[in-house]
Each structure stands twice: as structure tokens, then as C-alpha cells.
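Undergrad: sequence and predicted structure below; questions after.
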Amino acid sequence: MKKFENMIIGFGKGGKTLAGVLAAAGQSVALIEKSPLMYGGTCINVACIPSKALEHSARFSQAQGGTFQERAVRYRTAIWEKRELTAALRQKNLEKAVSAGVKVILGTAAFLDDHRIRLEKADGTEEVLWGERIFINTGARPFLPPVDGLQSSRFVYTSETMMELETLPGKLVIIGGGYIGLEFASYYRNFGSDVVVLQDSDIFLPREDAEIAAAVLENLEARGIQVLRGIQVQRIRDREDGADLTVRTEYGERKLSCNAVLVATGRRPNLQELHPEAAGIELTAYGAVKTDEHLRTNVPHIWAMGDVAGGLQFTYISLDDSRIVKSQLLGDGSRTTENRGAIPYSVFLDPPLSRVGLTEAEAVKKGHAVKVARLPAAAVPKAKVLRQTNGLLKAIVDAETGQLLGAHLFCAESQELINLLKLAIDAGIPYTELRDAVYTHPTMSEALNDLFTAVT
């Protein structure tokens, strides 16, 4: 039985980063991955990187215009280019881990007890490995709701399998009005598909500021994307070239026909083959690995990082998780999930939606007296240069201290600008510093001059 000081299950961002750090410190590290198509983890293979590559290609295709057939050819090319990109990144990640001294092992892992892992290899053979410390980094998987006919349909895709579809669907129905569903709606609309989004809630983007959500919905509808709310999908039935969906609305049943169905109803922690119960590991009610602020489980020598730990499902959170664990093993242990500051995020629509901090309603609920700033994206010179004048910028400021409480940017290049505002919140910089700063021109950053001048 092979023994390692550190055994990391899952080649995701947190796992691969921690593996390199521990190997560089002279410790033995085994990095276990189920599939050679997942070297590097979810982000580079089936999520962030390939989807944003398609987003870039989709905007380029939309700008070119042309017939549906011409767009379909460009779409197929974009899929091929995306595959080349992810294959190159996989190989680079593998080479980097191996060169760092990490032992990369292929196989499906399952706990036998709190130190031993049974590894089932592709050829059917098994091996038992022992780890002094074990780190779970198995990520999350798409969730498929129990809809009649969904599992058996030939035209149903998840966010992962949709990016392998080489034929551009003339009509796409997306089940789920969350961030993933809306991103794909934006991509495929720009490629040339007719897109319908179905969501069960009556409220669009309920986590977002109401004004910003309204601006996003208006933009999507102006681009020809239908967003139907209060919809319950009853069943899916295949036909020769697509699927028919029967849905229930407040007015009764309705049938929708399409060439492809994307199910974007969230992701769940990926633990179904790992059997954490064999190691005595506690789970949350959500089915994630239960951890403390140091990402340690109830078993002292076992940690969990990334999506499987039940936190925010962003690759940069997984990266920061590796820093938290590193702080315990090689540092002073001061870094925790509680002190990493405000967490920004971006939804890659067209234009992108980015946010950090509180909404106006959340700030008021927390007892802040607030001032609010609003700026139409059309008022920003760089937005006019980019010919992306749709959108709205909004900021929430504490009326007494002048501290920035939250920022909501639905505008071109917001995914870059939001990081500056995260730093401002974490550093306690008053909004007046952002208002009076000198920015280069023409840039989207200089919109902060006008946005924070508008604080009232």
C-alpha cells in the first residue's frame, strides 16, 4: 500500500495549487483525478474558460452578422477552437504538476476509512492508498430536476455537454433563469439561436439589486431573448429533430418546441462516488462537506476545498481555499473563510453584469443610512467607443461614513472594473477617493468619476 503525506482528491484549482505548494515544501503529494479530460479541474475544462471562449466568439459572430447558416459554421468553428484551448490547458496543468514533484494518479477514489482510499482504475483494477492528510476537491456536478422525459431525451444538455454540441440549434429552450442559464442565453442569442428562458420563480434575478435586475431583463428582451417566469416544466418528449416541452403557467398548460434543451438548474457537490461517510465525514443539509472557517472537516486530518465545500462556486474561491489551508500547514493559520473580504463576481452577459458588496435593500436592512449613485452606461465615453452603451452602473454608500457598501455594474468591461471596487471596500476607502481619482482616458474606469459625483 502506497503512503503519502498528502492525498488530494480532485485536480481543481484549489487542489492543484495546494499540491504544488506542498510538493515545493518537500512533502510527498498524490493528486488523484478520475478523468484525463479533467486535468486542471472544472474551470478550464467544462466551465469558466471554455464558456468565456464561446462568449468571445459569439460576440464576434454577432458583429459579423450573416445568415443563420453562416453563423452555424462560425459556431462549429468556435466549438473546435474551444476544444483546442482546453486540451492545451489540460496538458499544461498536467506538466506543471508533474514537474513540481506531484504524483498524479488516475482513478475513481472512494473512502475506505479516514486514512485509506480505494482507487478504481480505468482498466478495472483497484489499489489502496494511504494519506496522512486528505484534501477533498471534487467540485460540483450539474443538477437535473425530476422532470418526466428529461433523463432520456436525446436533445437535453447540461452546461458541460452543451459546449460539445457542434450544431447550432435554431431554437434553444433553457430551463433555469440563474446566472449560468442567462450566460448561455446571451451566447447562443449572439450566435443566432432563438432563445427562450424558463424560470420557476416570478422574480427575475432575486439576489440582485432590483433596478439592476430590471435593466438586465430589459436588455435581454431587447435582444430577442424571451424570459418566461412562473413556469413549471411538466414533461419533455423527443421528436425527430428536437424536443417538445409541456409547461404549466398560471394560465394553464403550454407546449414549447425547440431543437435543444439546456438544463441550468444549479450544481450539486460531487460526492456520489467518494463515500465520505466511510471516513466519518459530516455533510451539510445541502449535501456539501461540512467544514469550519479553516476548511477542516470534523475529521481533523481531512479538509475540503472549492465547490464541494458548499461555498460560492467560483474558481477564485477555490484558489483562496488553497491559501487558507496553506496558512494552516505552512503558515501562521491566520487566513480563514471569514477574513477574505468582499467577494466580487461577474455574469458574462452582453454587456457583463458584475457585483460586489450589498444591494440597496440589503444595506437598509442592515441598518445603514445610505446614499445611492446611478450612471447610465451610455454616459461613459469608452462605452460609446466600444459601441456598448446599454446598461447601468449603481453604487451604494454609507451616508454617515462615506464608505462604499456595494457596487453593481451592468456595463462593458465591468468584469475588470469590479475588482477595483472590491479593493476599495476591503481597504475602507471612502467613495470620495474614487470620485476624485485620476484615471486614464478613454477607459471604463473613469466612469467612477461621474458615478461617485452622482452620490445623493
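TA: Okay, I see it. Owing to the predicted nature of the structure, the values given are computational and were not obtained by experimental measurement.

Undergrad: for the rest of this, base every contact and every neighbour count on C-alpha atoms.
TA: Noted.

Undergrad: can you tell me the element the nearest residue to Gly65 once chain neighbours are set aside falls in?
TA: Leaving aside its chain neighbours, Gly65 sits nearest to Arg71 (7.4 Å; criterion: Cα to Cα, 6 or more residues apart in numbering). Using DSSP states H and E, Arg71 sits within helix 68-99.

Undergrad: dropping in the other structure now:
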Amino acid sequence: MKTETYDVIVIGTGSGASVAHKCAKAGKKVAIIDCNPYGGTCQLRGCDPKKVLVGISQALDMSNRLLHKGVTEPAKLSWKDMMQFKHTFTDPTPSKNDQSLIEAGVKTFHGRAAFQSENILKVNSKLLKADKFVLANGAKPAKLSIPGEEFLIDSTAFLSLNTLPDELLLVGGGYIAFEFGHLAARMGVKVKIIHRGKMPLENFDQDMVTNLLTATRLLGIELILDTEVKAIVKENDRLVVHAEAKDKEISFMTSLAVHAAGRTADIDDMQLEKANVAYGKKGVEVNDYLQSVSNPNVYACGDVNNKGLPLTPVGAKEAIIVASNLLKGNHTEIDYGHIPSNVFTIPALAMVGLTEQLAKSQGLNYKVNYEETTGWFASKRLNEPISAYKILLDKDTNQVLGAHLLGPHAEDVINVFAVAMNGNITGDQLKKMIFSYPTNASDIVYML
């Protein structure tokens, strides 16, 4: 079998596409491989299509909240029309990305890649050899290892549903569960969320999560916590979800169940052992240059590595670092800084920096500003029933240690706090700023 030779082979067309473009522009002979349509999870199966649908559901939510306050009839949404609108974003993307790479001089392959040795991999029936490899092939739903797991649909399938069921059960208590749950509930679906822990969204401040749980229950979503799913059985056209709570067996009936219990690096069948690439539960093990700790000719960026948070802008930043280190030799270490993160529920939950739990565990000398803000103008004018903030400040320097927001435009306002933290702007300095008024950002001065 003839072997094709390249300088760089990239696996994955999310953050990996950026690496391929930069290497090709620098004169390298580059190939890129993806078993999915070109574009990556965020563009095609995650953040972007989800945000399109959430944006439309916000119109329904706002019309309901402002009913009889100027709005005479609530909005009526069509899932079919929403999905058609979503497709205007996702459908053109793969061919555009493919063509863009081809025009840049990158050889494109469609298929599943597996290593044959440290410098050779196989895709379909072809052998490809390279001096350097970049793994950027993302994540997949984590295996639950329970009977009937195959009856769960994943987030990709949910975002491609032609029609919504009458009932929906989400297994897990993270971003996907709450974002999809809020979206479906507003479309009239009876939603249950089952989470095995005592509190969902464990990486967020628990006081803020408690407020979000109140908003979630007001929406009619049933939250079943401290309950672990043990098996799923199909009976006729319905699913029976068997679970265990405090040593008691319970079961739930539903029309559709969604895997929302976390994701893991998509590397199981890549035969990384043959390439001497070390990996663990979180993904490919890399150093601060995002280089494999065991094979210096392999780099990894995005959700496939064990380094950064599984967020799109993190993968994008890592891709820049990887490309630079590939082309110039290892000279730039990754520095993530303070990364904002959001849950796109309605209201949205946003955070950057430390939670109070972490600040306490680290023994920091901090103070907390916390308040529920439903009565504030920014929430009251929209008749938003649940909103709050929590800001953690260093008692000695007044540096912002953490910011947590729940409410209208929280996903945007959190970026102001991220800029302040990354720029070492103190709470006092931030408080002196004049913000455009009246906006949600102008409330920052009252939070400090």
C-alpha cells in the first residue's frame, strides 16, 4: 500500500482547522482528517446551533413575562421553523470549511484515523505519514456503562430532532441538561432532569445554582437529584428509566431520553499506544506547550487534551499556541488566564474566577458581596423573577477573585469581570468607571 507523506497531519476540523491553515500558509505540506462533517462540534453540533434555538426561545420567554405589560399575546413558536432557521447556519458550513482548506493547499480526508506507528496513521484504506501530528478531534458523550445505554440520544441528535416529544428526560446535571431542559420546557415539553449528585452544575457557585434551580422549577422542570440511573428499558414506544436514590429503586417513564452526563476525549479507537501517545481519563496528556508528554512529534488542542476547560474559545487559543510551537519550535507556553463560562439557560448563569467554595478551601482572605436582584431596575423592567450576583474580592488588595451572575445578559456582562481580572483591575478601579446607562453592565458598580 502506497504511503502519502506530509509535514503535518491534523485530526479534527474544529480548532484543528486553524492549525492546518497556519501551517499551510507557512509553506508546510498539510493534511487534515475528520470523520464528521468539517467544522467541529461548536459550529455544527453544539454551541452555535444551540444558541440559535435558545435565542428564539428568549422571544417566547420575554413575551410571556411581559404579558399585560404592553404585550397583548404571548409569542407562538414553531420547532419546525426554528430548526429550518438553525439549518441556515449549520448546513452551508461543512462545504465552506472543506473548500477553504482546499484553497489553502491542505489535503482533506474524510474518515476515521488510527495510528499504525509513531509516524504513520491509516484513514479509510490510505496510509499517511508525517513528521508532526496535531490531535484536535474533540470529545464525545462519556460511556455510562449501564444496560440500555443505546436508547439514549446524544446532544447532536437532540439538535437535529424534526419534532419534539411530549416528554423528555435528561440524564446528567451539567450544561447540556439545563440548556436543553430550559429550551424544551419552553416549547411545552414535560421535562425531567436526573442527576446523581446532590447539586448539579458542580463547578459553579452553589448559591447561584440554587437560584437557577428555583428558576428551573418555576418553569415546570422536575429536578430529581441524588439519584443515579442504573438501566434503561424500551417498552413499546416508551422508555422506562430505572434509577436508585438512597438505596431505593425508582423508575420513570418518558418518550425520549438524552445523554447529558458529561463528555470524554474521542480517542478510544485511535490506537494511540502505537504512536506512543500517553493519555488518561481526561484525554491526551500534554505539557505546557500542548505537546504530548510521551511523543514530542504530537500536539493536542481542544477537548481532546487533558489541559484546558472544554470550551470553544479555549480550544481556539490552544490552536494558536500549537501552530506557533509547531512552526517555530516550543517557545510559547499556554496561559489560560481567567476564563468566563456560561450556562445558556433563561436566565443565564455566568461565572469567572473562583467560587466561594474554592476561595474558602484555599484559605484566602476574601469578602463576599451577594444579593438577589429581582427588584433591581435591570430585572424589574423585564419582569425577570429570578436574578442574583455574587462577587468575591480580596480583602487586602480588593482584586476581584471571582464573579458570578444570574440574570438578563449575564453571559455578556461576565466578560467585563474577566477583562478586569486578566488586567489586574481592582474592584475600586472598576467601580470608578462610567458605564453606558441603563445597561446590565452599569450595575457592576453596585456589585462592588
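TA: Ah, there it is. Computed from a predicted structure; not experimentally measured.

Undergrad: TM-score of the superposition?
TA: For this chain pair, the superposition-based TM-score is 0.92 by TM-score structural alignment, normalised by the length of the second structure; 436 aligned residues with a Cα RMSD of 2.1 Å.

Undergrad: flag every buried residue along the helix holding Arg71 of the first structure.
TA: Neighbour-count burial for helix 68-99 of the first structure, with 16 or more other Cα atoms under 10 Å as criterion, is recorded at 71-72, 74-76, 78-79, 81-83, 85-87, 89-90, 93-94, 97.

Undergrad: stretch 272-290 of the second structure too?
TA: Within stretch 272-290 of the second structure, judged by 16+ other Cα under 10 Å, the buried ones are 272, 275-277, 279, 282-287, 289-290.

Undergrad: check the separation of the first and last residues in stretch 248-259 of the first structure.
TA: End-to-end distance for stretch 248-259 of the first structure, by Cα to Cα, to the nearest Å: 20 Å.

Undergrad: before we move on, back to that, mean per-residue distance, the following helix or strand past the helix holding Arg71 of the first structure to the second structure?
TA: Going down the chain from helix 68-99 of the first structure, the next helix or strand is strand 103-106, by DSSP H and E. Overlaying the second structure shows strand 103-106 of the first structure at a mean distance of 1.7 Å from the equivalent residues (mean Cα distance after the TM-score superposition for the first structure).

Undergrad: which residues in the second structure does the next helix or strand after strand 103-106 of the first structure align to?
TA: Next in sequence after strand 103-106 of the first structure, counting helices and strands by DSSP H and E, comes strand 108-111. Mapping strand 108-111 of the first structure onto the second structure (TM-score structural alignment) gives residues 112-115.

Undergrad: and for stretch 196-205 of the first structure?
TA: With TM-score structural alignment as the criterion, stretch 196-205 of the first structure aligns to 192-201.

Undergrad: sorry, back to before: wait, the residue nearest to Gly65 of the first structure touches Ser193, no?
TA: No - Arg71 of the first structure lies out of contact with Ser193 (Cα atoms under 8 Å); the separation is 9.3 Å.

Undergrad: who are the neighbours in contact with the residue most central in space within the first structure?
TA: When Cα atoms, centre = their mean is applied to the first structure, the residue found nearest the centroid is Phe314 (4.9 Å). By Cα atoms under 8 Å, 6 or more residues apart in numbering, the residues touching Phe314 of the first structure are Gly306, Asp307.

Undergrad: next: Gly15 of the first structure.
TA: Ile8, Ile9, Leu31, Phe135, Ile136, Asn137, Met305, Ser322 are the contacts of Gly15 of the first structure under Cα under 8 Å, 6+ apart.

Undergrad: for the aligned residue in the second structure for the second one, the count of nearby residues, please.
TA: Correspondence of Ile9 of the first structure to the second structure, assessed by TM-score structural alignment: Ile11. Burial measure for Ile11 of the second structure: 25 neighbouring residues, criterion other Cα atoms under 10 Å.

Undergrad: before we move on, what about the one 10 residues further on?
TA: In terms of burial, His21 of the second structure registers 21 neighbours under the definition other Cα under 10 Å.

Undergrad: now the helices for the stretch 51-200 of the second structure?
TA: For the stretch 51-200 of the second structure, the helices defined by DSSP state H, counting those that start in this stretch occupy 79-90, 93-103, 155-158, 175-186.

Undergrad: nearest to Asn424 of the second structure, out of those helices?
TA: Asn424 of the second structure lies closest, by Cα to Cα, to one member of the helices of the stretch 51-200 of the second structure: helix 175-186, at 29.0 Å.
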